[in-house]
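Enquirer: got a structure for you, letters missing:
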């Protein structure tokens, strides 16, 4: 494995780490925090003309009030299917329908619910950190194999290991910042 291919491996690994961060960010936005958030419905799929499609493709989702999500299907034929899927979700209250508009009122979260969600966020953050560190471990193994095979001088291997560690540290710090921000959001009433 030549030095240029080690650089490529590090670049690919950085992309993997970025993907893990993006996935973690999506998971965090889909968590209920006590405030209405259109991303809460990102995981909803609706049966539309025989095909399961994301809710975003059949309806406009808005937040007219801090604790209310409003869903406006573009096709009147989809209103029943959208309402049925929203009924399956656990929001703490049932969606209400007014003509072609479906409203979901989110009840305020209790202190216990907030604390449980903080624990969930910390657990998710730890999982994301572990994934990033596993990517680091894989890169370092490749660097060491290349060094042992004589394809990479010891100085270059040390330089690559240091670069990988700095990269890992920056992504772990990003995850920790995201966890802290979400915790603050959850604990703010």
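Expert: It's in. Note that this is a predicted model, so its numbers are computed, not measured.

Enquirer: only C-alpha atoms from now on, for both contacts and neighbour counts.
Expert: Noted.

Enquirer: tell me which stretches of this structure form helices.
Expert: Counting by DSSP state H, residue ranges of the helices within the chain are 3-29, 79-88, 111-148, 154-187.

Enquirer: give me the residues contacting the second one.
Expert: The set of residues external to helix 79-88 that reach it, using Cα atoms under 8 Å, 6 or more residues apart in numbering, is 44-48, 55, 73, 94-95, 97, 100-102.

Enquirer: please repeat the previous calculation with a cut-off of 7 Å.
Expert: Residues from elsewhere that reach helix 79-88 (Cα atoms under 7 Å, 6 or more residues apart in numbering): 46-47, 73, 94-95, 100, 102.

Enquirer: taking these as a set, which two sit the farthest apart in space?
Expert: Within the contacts of helix 79-88, 47 and 94 form the most distant pair, 19.5 Å apart (Cα to Cα).

Enquirer: how close does residue 117 sit to residue 37?
Expert: 16 Å (Cα to Cα, to the nearest Å).

Enquirer: what's the answer for residue 170, then?
Expert: 28 Å.

Enquirer: those two - which one has more neighbours?
Expert: residue 37 (20 against 12; other Cα atoms under 10 Å).

Enquirer: in contact with that one, which residues?
Expert: residue 63.

Enquirer: pasting the second one now:
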């Protein structure tokens, strides 16, 4: 009957991965290469991450310099960067791309902090839904004794509590990085 716990673990990891990826999208730093993690380029019919097709450097903490390995793909990179809607000033500087990243204003920091809190709340709702789904399956299993049911329900709750604590800590880290100057 470990299938319940295995199913739970898979679903919890999926929720955690999604939450962490969404948190990464919230910009807390100035210019940083991770800002470009979700930018993909059509490279001869294959979607490739920008960071695999170019060197990415930071200049003066506010400018991202992208130097394509294949200069013929510069135009495709520019198009993908524009489509990514990063909200930054992107310039073609002959054979490199420069992205000017302004510092975060207090208003933007608060906006991103609220967005991070909303993400955490959604992740907790997802955890609650998974817990209810797994608990229902356990309670409906006729082959389990009352003690086994209680043991499984406690184990499910322990996993949920662990993820809730992890999500709280991830939010605290994000808020700390948002308001660090």
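Expert: Thanks, I have it. Note that the structure is a prediction, hence the values are computed from the model and not measured.

Enquirer: TM between them?
Expert: For this chain pair, the superposition-based TM-score is 0.90 by TM-score structural alignment, normalised by the length of structure 2; 181 aligned residues with a Cα RMSD of 1.8 Å.

Enquirer: reformat the helices of structure 1 as CSV; add distance to residue 67 of structure 1.
Expert: What follows is those, written out as CSV (distance: least, Cα to Cα, whole Å):
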stretch, distance to residue 67 of structure 1
helix 3-29, 15
helix 79-88, 16
helix 111-148, 15
helix 154-187, 14
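
Enquirer: how near is the equivalent of residue 122 of structure 2 over in structure 1 to residue 115 of structure 1?
Expert: By TM-score structural alignment, residue 122 of structure 2 lines up with residue 127 in structure 1. In this view, residue 127 of structure 1 and residue 115 of structure 1 are 19 Å apart by Cα to Cα.

Enquirer: from residue 94 of structure 1, how far out is the match of residue 122 of structure 2?
Expert: Taken as Cα to Cα, the span from residue 127 of structure 1 to residue 94 of structure 1 is 32 Å.

Enquirer: next: residue 129 of structure 1.
Expert: 36 Å.

Enquirer: and what of residue 157 of structure 1?
Expert: Taking Cα to Cα, one finds residue 157 of structure 1 at 59 Å from residue 94 of structure 1.

Enquirer: out of these two, which sits in the busier spot?
Expert: Ranked by neighbour count (other Cα under 10 Å), residue 157 of structure 1 and residue 94 place residue 157 first, with 21 against 16.

Enquirer: and the more buried one? What does it align with in structure 2?
Expert: For residue 157 of structure 1, the residue aligned by TM-score structural alignment is residue 149.

Enquirer: looks like its match contacts residue 138 (just checking).
Expert: Yes. Assessed by Cα atoms under 7 Å, residue 149 of structure 2 is found in contact with residue 138 at 6.3 Å.

Enquirer: residue 89 of structure 2 versus residue 9 of structure 2, what's the distance?
Expert: For residue 9 of structure 2, the distance to residue 89 of structure 2 (Cα to Cα) stands at 42 Å.

Enquirer: which residues are contacting stretch 154-170 of structure 2?
Expert: 120, 124, 127, 131.

Enquirer: which ones are touching the residue lying farthest from the centre of structure 2?
Expert: Most distant from the centre of structure 2: residue 145, at 40.3 Å, with distances by Cα atoms, centre = their mean. Not one residue lies near residue 145 of structure 2 by Cα under 7 Å, 6+ apart.

Enquirer: tell me how far it lies from residue 138 of structure 2.
Expert: Taking Cα to Cα, one finds residue 145 of structure 2 at 10 Å from residue 138 of structure 2.

Enquirer: neighbours of whatever residue of structure 1 lines up with residue 178 of structure 2, how many?
Expert: Counting by TM-score structural alignment, residue 178 of structure 2 corresponds to residue 186 in structure 1. Residue 186 of structure 1: 23 surrounding residues under other Cα under 10 Å.
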